[in-house]
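A.B. asks: Have a look at this prediction, sequence included:
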Amino acid sequence: MRHIPNALCVLRMLLLVPIAVLLLADEYRLTLLLFGFAAATDGLDGFLAKRYGWTSDLGKILDPLADKILLVGVFVILAVLGRVPVWLAGVAVARDVVITIGAILYRRLYGPLQGRPTIVSKLNTLCQILYLLLIVAAGALAGDWQVAATVLGALVFVTTVVSGLDYVITYMRKALDASRRLELPDSGLR
């Protein structure tokens, strides 16, 4: 049972393929259901891991990776289809690229990276999910979605930039602290 959260993360990653196929086939109603299910697994895996103590080192890697794969993939596909502004998809993708490169560099230079998603990062993920769900819903359902899409798009932009800067500043501080610890002579004053 303790592997259910990790299995949900892997499922979320794998769901990008049918979601992409459905989007490219202009099947927005089915995409809405499948993407909604994939988005729900994000909350469910976290709930199960915390509620039942089913956390793992693998899960700490899989969960953010699954989010990045799903959200970046859907952003890129919707941008290619002209459903979301290319610049907004670019900002979302750039944030994740910067965070990933920073994490890789930190790990290579200083060792394992200890950290948890910040509140602004969680808010950013929620805003991105809601925005993408809205865009897919606009393709699936009749109605005027422009105002809601503009407001949510603005929230995505702001939370993406703020959370990206938050990660960069936080982990630059951690890198400076780690660098200083490495430079200290072994005098027992660590």
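C.D. replies: Thanks, I have it.

A.B. asks: can we go C-alpha only for contacts and neighbour counts from here?
C.D. replies: Will do.

A.B. asks: tally of neighbours for Met172?
C.D. replies: Counted with other Cα atoms under 10 Å, the neighbours of Met172 add up to 14.

A.B. asks: mind checking how far it is from Arg180?
C.D. replies: For Met172, the distance to Arg180 equals 12 Å [Cα to Cα, to the nearest Å].

A.B. asks: With Leu141 instead?
C.D. replies: Relative to Arg180, and taking Cα to Cα, Leu141 is found at 56 Å.

A.B. asks: Who has more neighbours out of the two?
C.D. replies: A count of neighbours by other Cα under 10 Å puts Leu141 above the other of Leu141 and Arg180, at 13 against 10.

A.B. asks: Quick check: chain neighbours aside, which residue is closest to the more buried one?
C.D. replies: Arg29 (7.7 Å; Cα to Cα, 6 or more residues apart in numbering).

A.B. asks: what's around the nearest residue to Gly46 once chain neighbours are set aside, how many residues?
C.D. replies: Leaving aside its sequence neighbours, Gly46 sits nearest to Pro5 (Cα to Cα, 6+ apart; 7.0 Å). Number of residues near Pro5 (other Cα under 10 Å) recorded here: 26.

A.B. asks: secondary structure class for Pro5?
C.D. replies: Secondary structure, DSSP: H, G, I helix; E, B strand; the rest coil: Pro5 is helix.

A.B. asks: Pull the contacting residues for it.
C.D. replies: Pro5 is in contact with Leu44, Asp45, Gly46, Leu48, Ala49, Trp54, Thr55, Gly59, counting by Cα atoms under 8 Å, 6 or more residues apart in numbering.

A.B. asks: Alongside the first one, take a look at this:
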Amino acid sequence: MVQTWHVSFRLIPASHDLDAPIKSSTQLPKNQPLKRSIANAKERTKAVREKVRSSLPSLTPKENIYNLPNFLTVSRLVAAPVTAYLLAHDHYKWALGLFAYAGITDLVDGWLARKWKLQTVAGSVIDPMADKALMIILTVTLAVKGALPAYLATLILGRDAALALAAIYYRYASLPSPKTFTRYWDFSLPSAEVHPTTVSKYNTFLQLVLIGSTLALPVVTADRQYAGLLHGLGVSDAGLHDGMRYFQWLVAGTTAWSGLSYAYLKSAVTILGTNEELKAKQGARGRAIIGVTFGGVVLVATWLAFTVDEKRKQKQKELQEEKPVGVVSR
């Protein structure tokens, strides 16, 4: 059988490298789009990388808020309603003990934060919040029970309400964009810093002493041992109540002074940011909120002092006069 061979020849230009591999006619079109796609991807990646790097300096840093001082502050915040519950059910000794715990932790958490350098913006917000929660809840409870005069309770609560309104404004106005509901309540995002005034620090201490004394007064007068010791020192129940009334006047004066100090002191609040003109406007608006609201509170408290509290004082005086001699008030 004869086999037939078909041989084909291709002419190669003289300039062609005979040792180089011969490429197919379909390879070149396939590689060119792929190379262009890879180059485009690299350019897009580079652009995204540069955009991320340029945005890093504008990101708001976060703080580590989970530490022991903040834990103690939160426990003091929880102790406020529990103390009011005990007081409402006439458990004065337990209420006084829990109030003492709140006072001790108020000193300890600040000392720990300074010693271990654990100060945070969240702590600077929660710490006065816990103090004010304890003050507000106990003030309302004692006023309802008649242990605090209406004018003093109005001053204490009105001052805190005025400062709270201003704090809401300061927080929203100084919060870095975007201003969302979630970011508003994220206290790890710093915005405005509150610096308590000197008179405010003294006033807070005097208010705590007043609340503690008001809680201790029924414990002392109801316990025969304590009452006998005081009577042996020449201190009567009437003298204790008179001294408490004078102390209430002192706290009322410092409360009014403290509230008004936030209305005229520019250094009380520091707004974070770089726009000085905007910060000045925000500070002026916040101080105006405090001045108008707390000024109205002072007027209402003055009216209550000469009406409601005066009538209550006269009624208590009549009851004291009708009480038989030798009966110890409880």
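C.D. replies: Here it is on my side, so go on. Keep in mind that what you see is a predicted model, and the values were worked out from it rather than measured.

A.B. asks: Superposed, how do the two chains score by TM?
C.D. replies: Superposed pair, TM-score by TM-score structural alignment, normalised by the length of structure 1: 0.86. Supporting alignment: 181 aligned residues with a Cα RMSD of 2.4 Å.

A.B. asks: sorry, back to before: mind checking how far the corresponding residue of structure 2 for the residue nearest to Leu141 of structure 1 is from Val209 of structure 2?
C.D. replies: Counting by TM-score structural alignment, Arg29 of structure 1 corresponds to Lys93 in structure 2. From Lys93 of structure 2 over to Val209 of structure 2 the distance is 16 Å, taken as Cα to Cα.

A.B. asks: for Gly259 of structure 2, same thing?
C.D. replies: 18 Å.

A.B. asks: quick one: which of the two has more around it?
C.D. replies: Gly259 (26 against 15).

A.B. asks: Okay, strands next: where are they in the stretch 201-330 of structure 2?
C.D. replies: Applying DSSP state E, counting those that start in this stretch to the stretch 201-330 of structure 2 gives strands spanning 269-271.

A.B. asks: Could you identify the residue of structure 2 that aligns with Pro5 of structure 1?
C.D. replies: Matched to structure 2 by TM-score structural alignment, Pro5 of structure 1 sits across from Pro69.

A.B. asks: could you pull out the helices for the stretch 151-300 of structure 2?
C.D. replies: Taking DSSP state H, counting those that start in this stretch as the test, the helices found in the stretch 151-300 of structure 2 are 181-184, 198-222, 224-232, 237-264, 276-306.

A.B. asks: Onto which residues of structure 1 does the helix or strand Lys30 of structure 2 falls within map?
C.D. replies: Here Lys30 of structure 2 sits within helix 27-55, counting by DSSP states H and E. Alignment note (TM-score structural alignment): helix 27-55 of structure 2 is unmatched in structure 1.

A.B. asks: now do stretch 128-137 of structure 2
C.D. replies: Aligned by TM-score structural alignment, stretch 128-137 of structure 2 falls on residues 64-73 of structure 1.

A.B. asks: Relative to Leu16 of structure 1, how far out is the closest residue to Leu81 of structure 1 other than its chain neighbours?
C.D. replies: Of all residues not flanking Leu81 of structure 1 in the chain, Leu24 sits nearest, at 7.8 Å (Cα to Cα, 6+ apart). Leu24 of structure 1 is 12 Å from Leu16 of structure 1, where distance means Cα to Cα.

A.B. asks: In terms of neighbours, single out the busier of these two.
C.D. replies: For Leu24 of structure 1 versus Leu16, neighbours defined as other Cα under 10 Å are more numerous around Leu16 (21 against 15).

A.B. asks: residues contacting the more buried one?
C.D. replies: Ile69, Leu70, Gly73, Val74.

A.B. asks: Three-state assignment for the third one, please.
C.D. replies: Secondary structure state of Gly73 of structure 1, per three-state DSSP, is helix.

A.B. asks: which residue sits closest to it in space, ignoring its chain neighbours?
C.D. replies: Leu16 (6.9 Å).

A.B. asks: Secondary structure element holding the counterpart of that neighbour in structure 2?
C.D. replies: Using TM-score structural alignment, the equivalent of Leu16 of structure 1 in structure 2 is Ala80. Assigned by DSSP H and E, Ala80 of structure 2 falls within helix 68-88.
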